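Chemist: A structural model of the following input is requested.
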Amino acid sequence: MLDILGTALLDYHSGKYTEDIKTYSSLDEEDSIPLPYLFRCFEEMPLLEQKALEMARGTILDIGCGAGNHALYLQKKGFDVTALDASKGAIEICKNRGVTSSVHNSFLDYNDSKFDTLLLLMNGIGLAGKLNNLSSFLNHLKSLLQPKGQVLLDSSNIIYMFEEDEDGGFWVPNNGDYYGEVTFVMEYKKQKSAPFEWLYLDFATLHSACSALDLNCELVREGEHYDYLAKLSLKS
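Modeler: Okay, the predicted model is just below:
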């Protein structure tokens, strides 16, 4: 299986940066992921990410850690952080950059420990893929939480990407799928990944799913463009 992300991160880290990752989505948009952004420092992070890192406490699992930006920041603050990613290249980069604890594994296959804080940043809830996977995904998060633990996640309500009518409503295709389900393909140096599903989740839908599973769901802060930071915790 191609490790598109890991290959690109390794190239950038070793001074071989010549192009960014291209993305193609079911929303008919071609876009790119600038590699320098994947190595950003705290000051370059969006405010929602900064807020999440400021709220992190105790033992921390950074899920979908990428190049390890969040883990490194928290580690330097003295926290016990484990960086987790399904990309072998990403974990290699984390080790090279000084992350002391890292795991190469998919999130749903990881159950080695429980944590005080689970981080799902850069729309990490997208790993659920489809809305009908959300309950099992949230249950797995619950299984990794200490009794007083928290999940900090950011996501976006992508309703704005659909056509708006004169009354302020949006024309969303009525095909039976949740509008936040997007299929992506990544391309780097003429190699393409297999298609994968990614979930953009509006807060109301997240809150409803959490309530059904006895999870508290708090809106911490809204971003500037349909994005938000949420905190999940176990109901006592």
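Chemist: only C-alpha atoms from now on, for both contacts and neighbour counts.
Modeler: OK.
Chemist: which stretches of the protein form strands?
Modeler: Using DSSP state E, the strands found in the chain span residues 21-25, 30-33, 59-63, 80-85, 102-104, 115-120, 145-156, 163-164, 170-171, 181-188, 191-192, 196-199, 215-222, 227-234.
Chemist: could I get those strands as a markdown table with distance to Leu2 and mean neighbour count?
Modeler: Rendered in a markdown table, the data for those read as follows (distance: least, CA to CA, whole Å; neighbours: other CA atoms under 10 Å):
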| stretch | distance to Leu2 | mean neighbour count |
| --- | --- | --- |
| strand 21-25 | 14 | 17 |
| strand 30-33 | 17 | 14 |
| strand 59-63 | 20 | 23 |
| strand 80-85 | 15 | 24 |
| strand 102-104 | 15 | 19 |
| strand 115-120 | 23 | 24 |
| strand 145-156 | 26 | 22 |
| strand 163-164 | 35 | 12 |
| strand 170-171 | 36 | 14 |
| strand 181-188 | 10 | 18 |
| strand 191-192 | 8 | 14 |
| strand 196-199 | 13 | 19 |
| strand 215-222 | 35 | 17 |
| strand 227-234 | 30 | 22 |
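Chemist: take these and lay them out in JSON lines including distance to Tyr12.
Modeler: Listed next are those as JSON lines, based on distance: least, CA to CA, whole Å:
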{"stretch": "strand 21-25", "distance to Tyr12": "11"}
{"stretch": "strand 30-33", "distance to Tyr12": "13"}
{"stretch": "strand 59-63", "distance to Tyr12": "21"}
{"stretch": "strand 80-85", "distance to Tyr12": "18"}
{"stretch": "strand 102-104", "distance to Tyr12": "20"}
{"stretch": "strand 115-120", "distance to Tyr12": "23"}
{"stretch": "strand 145-156", "distance to Tyr12": "26"}
{"stretch": "strand 163-164", "distance to Tyr12": "37"}
{"stretch": "strand 170-171", "distance to Tyr12": "40"}
{"stretch": "strand 181-188", "distance to Tyr12": "12"}
{"stretch": "strand 191-192", "distance to Tyr12": "16"}
{"stretch": "strand 196-199", "distance to Tyr12": "24"}
{"stretch": "strand 215-222", "distance to Tyr12": "32"}
{"stretch": "strand 227-234", "distance to Tyr12": "28"}
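Chemist: one more, please, to line up against the first structure:
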Amino acid sequence: MKDLFGKAILDYQTNNNPEDLITETSISEEDEMSVAYLFRSYDEMPKIEQKALQLAKGKVLDVGCGAGSHSLTLQNDRNLDVTSIDISEKAIQACTLRGLKQAKVQDLMTLENEKFDTIIVLMNGPGICGKLKNIPAFLLKLKSLLNPGGQILMDSSDIIYMFDEDEDGGKWIPSENEYYGETIFNITYKGEKEAPLDWLFLDYNTLQNAAFANGLQCELILEGEHYDYLAKLSI
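Modeler: Model prediction:
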């Protein structure tokens, strides 16, 4: 991995001529994404993210924190004890420069010996699993990091609407995927291309079934305008 996402974040934070990220997925055309969006304030966040931050309590873990905007809101506006983790070294550098006190380069799956009251996995949390088959291990890992009475706040989208319908109202879904929410994500930044990344979108029913199968309760908290939703998982 060239960590182009992290490079863009650090360029923006340090005023190093940041450019738009060019993103493209296996089911959508090329799109430009302003890096500034990752640095949004609470007021600029979608309702789903605002709701998750309102519900956060106690000791918080922010998984895949990116530029750290969610963590900053919780640390500075809510005075919560937040640990922010990301696998991108450059993103974590930017988070530290922005004033996050506990930002570290860390893969969720190797995090040990810590417990949290709230775990937030926002901006399509399940995405990092890549494939549906990886969801059980992901949920069990999150579960193992919860204190009694703890909660996991996660958002995702049901992307079934992106597939064409046939005359009967059925959907044309490519057969090479085990599950229609499995996509391939490509990023280009300053003319460099990142290695293609498996990226997962999870519809709520599939998440709920996976949660129940792995000893977690799952509650639909909020639905957005674009087939997106916020879910709360607990033991």
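Chemist: hang on, the earlier thing: right, and the strands of structure 1 - which one's nearest Met1 of structure 1?
Modeler: Of all the strands of structure 1, the one in closest proximity to Met1 of structure 1, counting by CA to CA, is strand 191-192 (10.6 Å).
Chemist: average offset between the closest one and structure 2?
Modeler: Here the mean offset of strand 191-192 of structure 1 against structure 2 after fitting is 1.2 Å, by mean CA distance after the TM-score superposition for structure 1.
Chemist: gap between the two ends of stretch 24-41 of structure 2?
Modeler: 25 Å (CA to CA, to the nearest Å).
Chemist: which residues sit against that stretch?
Modeler: The contact list for stretch 24-41 of structure 2, computed with CA atoms under 8 Å, 6 or more residues apart in numbering, reads 8-9, 12, 18-23, 66-69, 73, 162, 183-187.
Chemist: any idea how many residues pack against Lys95 of structure 1?
Modeler: Neighbour count for Lys95 of structure 1, taken as other CA atoms under 10 Å: 16.
Chemist: what does the one 5 residues further on give?
Modeler: Other residues near Thr100 of structure 1 come to 15 when the count uses other CA under 10 Å.
Chemist: again, but for Pro36 of structure 1
Modeler: 12.
Chemist: same deal with the one 3 residues further on?
Modeler: The local packing count at Phe39 of structure 1 equals 18, with neighbours defined by other CA under 10 Å.
Chemist: could you check how far it is from Asp31 of structure 1?
Modeler: For Phe39 of structure 1, the distance to Asp31 of structure 1 equals 19 Å [CA to CA].
Chemist: list the contacts for the closest residue to Tyr188 of structure 1 other than its chain neighbours?
Modeler: Leaving aside its chain neighbours, Tyr188 of structure 1 sits nearest to Ile21 (5.1 Å; criterion: CA to CA, 6 or more residues apart in numbering). Shown in contact with Ile21 of structure 1 (CA under 8 Å, 6+ apart): 5, 8, 32-35, 186-188.
Chemist: export those residues as a markdown table, with columns for distance to Leu213 of structure 1.
Modeler: As requested, the contacts of Ile21 of structure 1 are arranged in a markdown table below (distance: CA to CA, whole Å):
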| residue | distance to Leu213 of structure 1 |
| --- | --- |
| Leu5 | 33 |
| Ala8 | 38 |
| Ser32 | 36 |
| Ile33 | 34 |
| Pro34 | 37 |
| Leu35 | 37 |
| Met186 | 33 |
| Glu187 | 37 |
| Tyr188 | 39 |
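Chemist: and which of those is nearest Ala90 of structure 1?
Modeler: Taking the contacts of Ile21 of structure 1 together and measuring to Ala90 of structure 1 by CA to CA, the closest member is Leu5, at 7.3 Å.
Chemist: next, the contact list for the most centrally placed residue in structure 1, please.
Modeler: Centroid-nearest residue in structure 1: Gly124, 1.7 Å away (criterion: CA atoms, centre = their mean). By CA under 8 Å, 6+ apart, the residues touching Gly124 of structure 1 are 63-64, 153-155.
Chemist: how about 10 Å then?
Modeler: With contact set as CA atoms under 10 Å, 6 or more residues apart in numbering, Gly124 of structure 1 has these partners: 62-65, 152-155, 198-200.
Chemist: got the contact list for the residue sitting furthest away from the middle of structure 2?
Modeler: In structure 2, the residue that sits farthest from the middle, by CA atoms, centre = their mean, is Glu167; the gap is 35.0 Å. By CA under 10 Å, 6+ apart, Glu167 of structure 2 lies in contact with nothing.
Chemist: do the same with the one 5 residues further on
Modeler: The neighbourhood of Trp172 of structure 2, defined by CA under 10 Å, 6+ apart, consists of 160, 162-166, 180.
Chemist: repeat the analysis, applying 7 Å as the threshold.
Modeler: 163-166 (CA atoms under 7 Å, 6 or more residues apart in numbering).
Chemist: need the residues you listed in JSON lines (columns: distance to Phe212 of structure 2).
Modeler: Shown next, in JSON lines, are the contacts of Trp172 of structure 2 (distance: CA to CA, whole Å):
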{"residue": "Phe163", "distance to Phe212 of structure 2": "28"}
{"residue": "Asp164", "distance to Phe212 of structure 2": "31"}
{"residue": "Glu165", "distance to Phe212 of structure 2": "31"}
{"residue": "Asp166", "distance to Phe212 of structure 2": "33"}
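Chemist: so which of those residues is the closest to Glu219 of structure 2?
Modeler: For the contacts of Trp172 of structure 2, the nearest to Glu219 of structure 2 is Phe163 (26.6 Å; CA to CA).
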